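Q: structural data only, the sequence is not supplied:
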């Protein structure tokens, strides 16, 4: 009997943490569709997002405009779109400027500063993917997975396994696993 109760509790927490649409009465006419990272090399970024984290490539195209002989006006870019669990929202774009090549940021701080986004990725399989994540060339581990408890607005806490990395392009990525009902959902 104890095993059944534990299984029901685990199932309840797992389903409570799953993404759910906002009720129709609370919907607004805005969705955050995609975050696009400007990257040095889209192909070199795929080992983290596609291979380690398991995101699915849904678009990978080279986009050209202008005449390649007109080097002043010719533009060539590679855009890769990856999805987690939804084709419409939460998509990650990797945009590589191939011609003309864009300059890199000179300043790279040890902590996030204003203007630095932090993208939070929830990975229910954090323990399984972590070895793949840390094996990505050029990736910097800021903090390995550790249990953090955030205050809940209604009282109590939200338990999360949290890790922080900088991807090979310098983007701050928090990879976490929610161990509790997420913010906005009562226990």
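A: Thanks, I have it. Note that the structure is a prediction, hence the values are computed from the model and not measured.
Q: CA only for contacts and neighbour counts going forward, please
A: Noted.
Q: what helices and strands are in contact with the strand ranked longest in the chain?
A: Longest strand in the chain, counting residues (DSSP state E): strand 140-151. Other elements packing on strand 140-151 under the criterion 3 or more CA pairs under 8 Å, 6 or more residues apart in numbering; DSSP states H and E are strand 157-166.
Q: try this one next to it:
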């Protein structure tokens, strides 16, 4: 079997609040929710003995495209006071395919997300060479992770 990217885990201030955001904005469902103690070996964060909580959320697939939400319970980790309003080098850009980009941005706004770009129409040439009309928008989640949300409107032959 070839390697696959199955999950991205994000460090969050409050795993429960973050999980509610992802459920409400993107319709993700809880796949796993567990406390665990760090071994001090594999993860390049925290130290041996730190108590954490990991919530894993999924969309439609049980293997790929999941989001992990990792909260330090004891000791609490310092989180930045100011959340980013610009994507920094090394920061992920999450791209979401949506059936309704405008509704996704409104759900994010209602929960306090900073909106970078309101829904707008745009066109792209896909990997197959066909032009696609899209509606796109972008915003940050409550912990400063950036999301580009795109809705396919039409594929040109």
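A: Cool, the structure landed. Because the structure is a prediction, the values reported are computed rather than measured.
Q: okay, and residue 23 of the second structure sits in which element?
A: Residue 23 of the second structure is part of helix 15-26, with elements assigned from DSSP states H and E.
Q: what range does that helix cover in the first structure?
A: Here helix 15-26 of the second structure aligns to the first structure at residues 42-53, judged by TM-score structural alignment.
Q: what's the answer for stretch 136-152 of the second structure, then?
A: Against the first structure, stretch 136-152 of the second structure falls on residues 162-178 (TM-score structural alignment).
Q: now do stretch 51-58 of the second structure
A: Stretch 51-58 of the second structure corresponds to residues 76-83 of the first structure when matched by TM-score structural alignment.
Q: and the matching stretch, how far out from the chain's middle?
A: With CA atoms, centre = their mean, to the nearest Å as the basis, stretch 76-83 of the first structure stands 15 Å off its chain's centre.
Q: mean distance between it and the second structure after superposition?
A: Its matched residues in the second structure lie on average 0.7 Å from stretch 76-83 of the first structure after superposition (mean CA distance after the TM-score superposition for the first structure).
Q: which outside residues touch that stretch?
A: Residues outside stretch 76-83 of the first structure that contact it (CA atoms under 8 Å, 6 or more residues apart in numbering): 42, 49-50, 55-65, 90-100.
Q: now the aligned residue in the first structure for residue 37 of the second structure, nearest residue through space, not along the chain?
A: In the first structure, the residue equivalent to residue 37 of the second structure is residue 64, according to TM-score structural alignment. Residue nearest to residue 64 of the first structure in three dimensions, not counting chain neighbours: residue 76, with 4.4 Å by CA to CA, 6 or more residues apart in numbering.
Q: burial measure for the one you found, as a count.
A: By other CA atoms under 10 Å, 16 other residues sit near residue 76 of the first structure.
Q: for it, give its distance to residue 61 of the first structure.
A: 10 Å (CA to CA, to the nearest Å).
Q: on average, how far is the helix holding residue 23 of the second structure from the matching bit in the first structure?
A: Comparison of helix 15-26 of the second structure with the first structure after fitting gives an average deviation of 1.6 Å (mean CA distance after the TM-score superposition for the first structure).
Q: tell me which helix or strand comes right after that helix.
A: Using DSSP H and E, the first helix or strand after helix 15-26 of the second structure is strand 29-37.
Q: buried ones in that following strand?
A: Using 16 or more other CA atoms under 10 Å as the test for burial, strand 29-37 of the second structure gives 29, 30.
Q: what packs against that strand?
A: Strand 29-37 of the second structure packs on strand 51-58, going by 3+ CA pairs under 8 Å, 6+ apart.
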